[in-house]
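**Q** test case, fold it:
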Amino acid sequence: MSLAYLEHYTIRDYAAWDGDWELIQGAPYAMSPSPSISHQRLEQSIAAQLFDGLKQCLQCEVLSEVDWQIAEDTVVRPDILIACDIQGEKLTQTPELIVEVVSATSAKRDEQIKFELYQKEGVKTYVLAYPEHQVAKVYVLKEGRFIKAGDFVLQTYEFEVKGCKLAVDFSQVWRKLP
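**A** Next up, the predicted model:
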């Protein structure tokens, strides 16, 4: 099929849609009806540890399920992010850290499409958390490329965000998961 026939949507189109969507380089992606209990537990556990770690950092904050408007044709909604020096009610600057809780329905988008997008946009740390396997894969941006820092099951990983150090104890993250 010729590329001339592919539809290309913008933020204006996105704003008019019903339901939950992400828009990546003009292509719409439907989000799951709602996250599973395991997804919610994992998201809340990681967010709580990140929030605790940032208590002394006044310029950065942890946000969940907020739209990040990257371009006129790209809006994503990471599960968790840390952004600093936020201005206004719309997030338009690149987050320092993003966590995506990966499910079977989101794996391709999280592992490939968003991986490349976040890398290109300069996200400093990207975490893929897998509730089913109880492992988190942490990637750190070095010289414009994500380099894997490791797979974390029972270990603690220390993050640095704008000079603030915070840690996630992954042994605690998986405690409430089946």
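**Q** from here on, contacts and neighbour counts on C-alpha atoms
**A** Noted.
**Q** which of the three states applies to the nearest residue to Pro95 once chain neighbours are set aside?
**A** Of all residues not flanking Pro95 in the chain, Ala83 sits nearest, at 4.4 Å (CA to CA, 6 or more residues apart in numbering). Under the three-state scheme (DSSP: H, G, I helix; E, B strand; the rest coil), Ala83 adopts strand.
**Q** pretty sure Ala83 sits against Leu58.
**A** No - contact between Ala83 and Leu58 fails when scored by CA atoms under 8 Å: they sit 11.2 Å apart.
**Q** before we compare anything, build this one as well:
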Amino acid sequence: MEKPQDKVKEPIAGYGHYSYTDYLSWQLDEMVELIRGRVFRQAAAPRRLHQEISMVLSNKLYEFLKGKTCKVYVAPFDVRLPVSSRAPDKINTVVQPDLCVVCDPEKLDELGCLGAPDLILEILSPGNNKKEIQIKYEVYEASGVKEYWLVHPDERILLIYTLESGKYRPSRLFTFGDRIRSQALPGFELELDEVFGEL
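**A** This next block holds a predicted model:
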């Protein structure tokens, strides 16, 4: 006979208060993220421009980080952001950034990353802009992510938020012809013509 605790609690987007323990029990065909206990479903597969930008940026980061302690990871890759406890039933935020760089090996385990990555990069897609620009921004800032990059494929622009004294400071908008530098990854530079030039 099935016991109540054996039942898998199915997530309802935007409702409830779920934990990482719940998240691990779900058997879904779609990617979901858990932010402050609420479920956010991915509306559709990423568009072609999104994928092309992700590939270019992940390759650039991978080449730069070869032989270094820091590692780059591409979605789907679970990043658990604990607030008061690292216990699975107390963690209520699990995100899957488009790209993230983790420099502390102690944060990595077989399930992904436990704690704030040093750099997170999100590529905007139709339908998720509020989640990336507002909701994730607040979570990443509060969790201590050192740098948060937002890329807008259609506009061909990139914005960098750098954590200073617990608050994000925005850069100017970068686009064609600009060379960007990372404070979280000293020495990493990127020509945006190489990112946007062939799109």
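**Q** TM-score for the pair, please.
**A** Scored against TM-score structural alignment, normalised by the length of the first structure, the superposed chains reach a TM-score of 0.90; 170 aligned residues with a CA RMSD of 1.4 Å.
**Q** before we move on, the earlier item: so for Ala83 and Leu58 of the first structure, which sits in the more crowded spot?
**A** Applying other CA atoms under 10 Å to Ala83 of the first structure and Leu58 shows that Ala83 carries more neighbours, namely 22 against 10.
**Q** which one in the second structure is aligned with that one?
**A** For Ala83 of the first structure, the aligned residue in the second structure is Val102 (criterion: TM-score structural alignment).
**Q** for its match, give me its contacts.
**A** By CA atoms under 8 Å, 6 or more residues apart in numbering, the residues touching Val102 of the second structure are Cys70, Lys71, Val72, Cys113, Ala116, Pro117, Asp118, Leu119.
**Q** which of those residues are conserved in the first structure?
**A** Listed in the original numbering, these still in contact in the first structure are Cys70, Lys71, Val72, Ala116, Pro117, Asp118, Leu119 (both residues aligned by TM-score structural alignment, their matches' CA atoms under 8 Å).
**Q** how many neighbours does the equivalent of Thr92 of the first structure over in the second structure have?
**A** By TM-score structural alignment, Thr92 of the first structure lines up with Leu114 in the second structure. Leu114 of the second structure has 18 neighbouring residues, counting by other CA under 10 Å.
**Q** quick check: Leu114 of the second structure vs Leu124 of the second structure, distance?
**A** 24 Å (CA to CA, to the nearest Å).
**Q** matching residues in the first structure for stretch 151-167 of the second structure?
**A** Against the first structure, stretch 151-167 of the second structure falls on residues 129-145 (TM-score structural alignment).
**Q** mind listing residues that contact that stretch?
**A** Against stretch 129-145 of the first structure from outside (CA under 8 Å, 6+ apart): 38-39, 42, 99-103, 119-120, 122-128, 146-153, 170, 174, 177.
**Q** just the ones in helices from those, please.
**A** Among the contacts of stretch 129-145 of the first structure, the ones falling in helices (DSSP state H) are Ser38, His39, Leu42, Gln119, Lys120, Phe170.
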